[in-house]
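Trainee: Dropping the sequence and predicted coords here.
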Amino acid sequence: MSTETRATTVNRGEILKRFIVTLVCLIFFEVLTLILEVATLFQYGYLLAAKKRSEPLRRACNALSLYGYRIMRYATLNDNRRPFPFAEFPGDEDCEPPAKQVQFR
């Protein structure tokens, strides 16, 4: 594994702009985390009460998880695509499909 550090050719103004966008995205990430925590608790409550999962909530959480992943890749300088609200929100076609059957072992 290479631990080489590369110098950048962009100016400090561009770095500062990306830093500000990253800060905004990290605020969205914190809100997203809270939403996913509440949705998870609701999904388990629904599962306990109805003995089935909420498919619409499961699909929404799948998209939100991908959105969180994209935010973290952008914030950690591993991706250049700006996440929502600076680009389009990930759709169902962007997400990995959820497991057909969830197992409890």
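Mentor: That came through fine.
Trainee: going forward, measure contacts and count neighbours with C-alpha atoms only.
Mentor: Fine.
Trainee: Give me the nearest residue to the spatially most central residue of the chain, chain neighbours excluded.
Mentor: In the chain, the centroid-proximal residue (Cα atoms, centre = their mean) is Gly68; its distance is 1.3 Å. Using Cα to Cα, 6 or more residues apart in numbering and skipping residues adjacent in sequence, the residue nearest Gly68 is Phe29, 6.2 Å away.
Trainee: what does Ile71 give?
Mentor: Closest to Ile71 by Cα to Cα, 6+ apart is Pro83, at 5.8 Å.
Trainee: Alongside the first one, take a look at this:
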Amino acid sequence: MASETRATTSDRMAILKRFVVTLVCMIFFEVTGLIIQLSVLFQFGYLFVTKKRSEPLRIFCNNLSQYGYRIMRYSTLNINKRPFPFAEFPEDDECDEPVKQVQFR
């Protein structure tokens, strides 16, 4: 695989602006990770007690994981569309469909 480095046509001010936006996004990413971790603990506790999953929490976490994915893609210079709070939060139709049945093996 060939490694390629490309020069940018942007000025340094535009690069600095994107860097600042990336720093803000990385703060949101850390908060997102914490919310996902707490949601996982709650979901497993709920599943253990009731033997069924919380569907609203599952959908919320699916959207939240898509949001974290977008932040990482933006931060690593793989996409140009800014993530939330600079753009819309991912909707259900933009996320991968969750599996119908969760398996425990």
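Mentor: Great, that's in hand. The model shown is predicted, which means the values in this text are computed figures rather than measured ones.
Trainee: Go through the helix or strand that the residue nearest to Gly68 of the first structure is a member of and flag the buried ones.
Mentor: Using DSSP states H and E, the element containing Phe29 of the first structure is helix 12-50. Residues of helix 12-50 of the first structure classed as buried: Arg18, Val21, Thr22, Cys25, Leu26, Phe28, Phe29, Leu32, Leu36, Ala39, Gln43 (neighbour count, 16 or more other Cα atoms under 10 Å).
Trainee: separation between the aligned partner of the first one in the second structure and Phe60 of the second structure?
Mentor: Looking back up the chat, that one is Arg18 of the first structure. If you follow Arg18 of the first structure across to the second structure using TM-score structural alignment, you land on Arg18. Using Cα to Cα, to the nearest Å, Arg18 of the second structure is found at 28 Å from Phe60 of the second structure.
Trainee: for Lys100 of the second structure, same thing?
Mentor: 16 Å.
Trainee: Likewise for Leu34 of the second structure?
Mentor: Counting by Cα to Cα, the gap from Leu34 of the second structure to Phe60 of the second structure is 14 Å.
Trainee: Distance of Leu34 of the second structure relative to Met1 of the second structure?
Mentor: Taking Cα to Cα, one finds Leu34 of the second structure at 36 Å from Met1 of the second structure.
Trainee: Could you do Asn62 of the second structure as well?
Mentor: Per Cα to Cα, Asn62 of the second structure is found 33 Å from Met1 of the second structure.
Trainee: How about Lys17 of the second structure?
Mentor: 32 Å.
Trainee: What of Val99 of the second structure?
Mentor: Counting by Cα to Cα, the gap between Val99 of the second structure and Met1 of the second structure amounts to 34 Å.
Trainee: same deal with Ile71 of the second structure?
Mentor: If you go by Cα to Cα, the gap between Ile71 of the second structure and Met1 of the second structure works out to 26 Å.
Trainee: more crowded one of those two?
Mentor: Neighbours were counted for Ile71 of the second structure and for Met1 using other Cα atoms under 10 Å; Ile71 has more, 22 against 3.
Trainee: Point me to the helix or strand that includes the more buried one.
Mentor: Using DSSP H and E, Ile71 of the second structure sits within helix 55-75.
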